[in-house]
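Asker: what follows is a predicted structure for the sequence shown.
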Amino acid sequence: MASPLASDDSLVATLRSAGCVFAEEEAAILRDCARSDAELATMLERRCAGEPLEYVVEWAEFHGLRVEVTPGVFIPRRRTEFLVDQAIALSPDDAAIVDMCCGSGAIGAAIAAAKPGAHIYAVDIDPRATACARRNLAHAAASVYVGDLFTPLPASLRGQVDVVVANVPYVPRGEIGLLPAEARDYEPIDTLDGGPDGLRIAARVIDAARGWLHPDGHILFEISDPQAETAAAILASTGFRARIVDDHELGATVAIGSR
């Protein structure tokens, strides 16, 4: 009996039968990453069982970079590249930038690539995420901290931050079950669950950011389109000038608060 890995066509067919929409692209990635037929077989089995491709190969493409992503760490989405673009546009060349709830550090790494003179302060409460972020930010001017929101940052940074960029969990708790199985079954729920309205953590970040931002600073975070009005109201009630920007092609919406 011929092996399902005998040809690219059979590899694609196996992935397609497992429900992989982009079977051709995934087959090429798996074959390129596997160091042996045995490893390819294992990777194919994991992918066909539903595990996200990014966990199987331990990297994701994000904003032109190959970012390391290990199992248990939030997988950066392509739509979040729009958040990165907004942060880059608002950041001075020598900015102090806080990548809050940094996960793999993908946002910080992408900003650092565009703004090599900036210093990235990446924070996450999960040590698995910060271990991954340290590797992704190893060649940038960056410091990585484990802790709850701004708590672990050095006190000397208060009032000096130019930009806080945060891809906080923003899925309303009641909608977690509607997410694709790859997300709800494999990614940590606390990287997705934003509380009853999806904005519980965002509101905490906004409130705390006031004491850390420079008088001309900005806070940016990703939301869903239905959350835009509420997000703007939270920013305004906390003393920020609020605006909402979006990219319909990427399906991305970003809330921006300026001092």
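Answerer: Everything's here; your move.
Asker: rest of the way, CA atoms for contacts and neighbours
Answerer: OK.
Asker: strands of the stretch 1-150 of the chain, start to end?
Answerer: For the stretch 1-150 of the chain, the strands defined by DSSP state E, counting those that start in this stretch occupy 59-62, 65-68, 96-100, 119-124, 142-146.
Asker: another structure for you, compare them:
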Amino acid sequence: MPPNPAAAVSIRGLLKRFGDKVAVNGLSLDIPVGSFYGLVGPNGAGKTTTLNMVTGLLRPDGGIATILGRDVWSDVNAVKRTIGVMPQPDEIFNRLTGMQLLVYCGMLRGMPRVQALQRAGDLLTAFDLSNAANVMVADYSAGMTKKICLACAMIHSPRILVLDEPFESVDPVSSANLKDILIEYVSTGGTVIISSHVMALVEKMCTHVAVINRGVVCAAGTISQVAAGEDLEERFLQLVGGRHGAAHIAWLDGGAQ
């Protein structure tokens, strides 16, 4: 089947090898516009590799990926203008202050400085970072760094947000605020794609989910379709396998005897 031009993201037969290892093995998936889409899978399943190929960060060995009907690799720069990719903490300039980093990201996207300053201020307020606006990012906590990374991805108001483990190391209060911001963004027609290992979070927040294992999609659809009447985590374990009885370690005990 050809890619779906009406989808936010449409993937057909995506393939990536690293030496002898096949990381993504003919993966196909459609992500609807306006969805809150979760990609879940065990470590090494191919989630991050897939996202890197879809967002123009890693060239595939085969297959097609389109963003809003546009082939990613035929005009990668045009595609990148429509998406926001959350950077990892080691990928940002952490010797800048939070305000400087956001203004830099905005101007890098072609915004006038005045507009970048205004949007940076709005994001710092929304993410409870106003008091740290003039603090060097290198001095931020892990949770604060995660929030500034998400703000960097949002400053140009992209149509699609791609977030890899966005709530890792974020405290419950900040996590709740971030969820509210993302849910509001989706309600305006934006599309959020998150990669996560936390099934409870995916089940609560996402409208759709795809279970990926060994570089292929095991199941995809709405949360209820994939869960098929069961708890999503239990269904996930059924699909990917690998669960086994607890190993007996003779010397490991609670000291009761």
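Answerer: Structure's in. What do you need? Note that the structure is predicted; figures quoted are calculated from it, not measured.
Asker: any idea what the TM-score is?
Answerer: Once superposed, the chains reach a TM-score of 0.32 (TM-score structural alignment, normalised by the length of structure 2), with 130 aligned residues with a CA RMSD of 5.8 Å.
Asker: can I get the strands of the stretch 1-150 of structure 1 in TSV with distance to residue 184 of structure 1?
Answerer: Listed next are those as TSV, based on distance: least, CA to CA, whole Å:
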stretch	distance to residue 184 of structure 1
strand 59-62	18
strand 65-68	20
strand 96-100	22
strand 119-124	20
strand 142-146	24
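Asker: dump those to CSV, plus distance to residue 214 of structure 1 and mean neighbour count.
Answerer: What follows is those, written out as CSV (distance: least, CA to CA, whole Å; neighbours: other CA atoms under 10 Å):
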stretch, distance to residue 214 of structure 1, mean neighbour count
strand 59-62, 28, 18
strand 65-68, 29, 19
strand 96-100, 9, 26
strand 119-124, 15, 26
strand 142-146, 19, 20
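Asker: and of those, who's closest to residue 29 of structure 1?
Answerer: strand 59-62 (10.5 Å; CA to CA).
Asker: wait, a strand at residue 255 of structure 1?
Answerer: Yes. Under DSSP: H, G, I helix; E, B strand; the rest coil, residue 255 of structure 1 falls within a strand.
Asker: tell me the contacts of it?
Answerer: Counting by CA atoms under 8 Å, 6 or more residues apart in numbering, residue 255 of structure 1 makes contact with 220-223, 228, 231-232, 242-245.
Asker: buried subset of those residues?
Answerer: Neighbour-count burial (16 or more other CA atoms under 10 Å) applied to these gives 220-223, 228, 231-232, 242-245.
Asker: now, those residues that are in strands?
Answerer: 220-223, 242-245 (DSSP state E).
Asker: closest to residue 254 of structure 1 out of those?
Answerer: Closest to residue 254 of structure 1, out of all of these and judged by CA to CA, is residue 222, at 4.5 Å.
Asker: quick one: that closest one and residue 81 touch, right?
Answerer: No. The criterion here is CA atoms under 8 Å, and residue 222 of structure 1 misses it with residue 81 at 10.3 Å.
Asker: residue 15 of structure 2: neighbouring residues, count only.
Answerer: 23 (other CA atoms under 10 Å).
Asker: shouldn't it be in contact with residue 49?
Answerer: No. Contact status for residue 15 of structure 2 versus residue 49: not in contact, 9.8 Å apart, counting by CA under 8 Å.
Asker: overlap of the contact sets of those two?
Answerer: With CA under 8 Å, 6+ apart as the test, residue 15 of structure 2 and residue 49 both reach 23-24.
Asker: surely residue 121 of structure 1 meets residue 142?
Answerer: Yes. Judged on CA under 8 Å, residue 121 of structure 1 makes contact with residue 142 at a distance of 5.8 Å.
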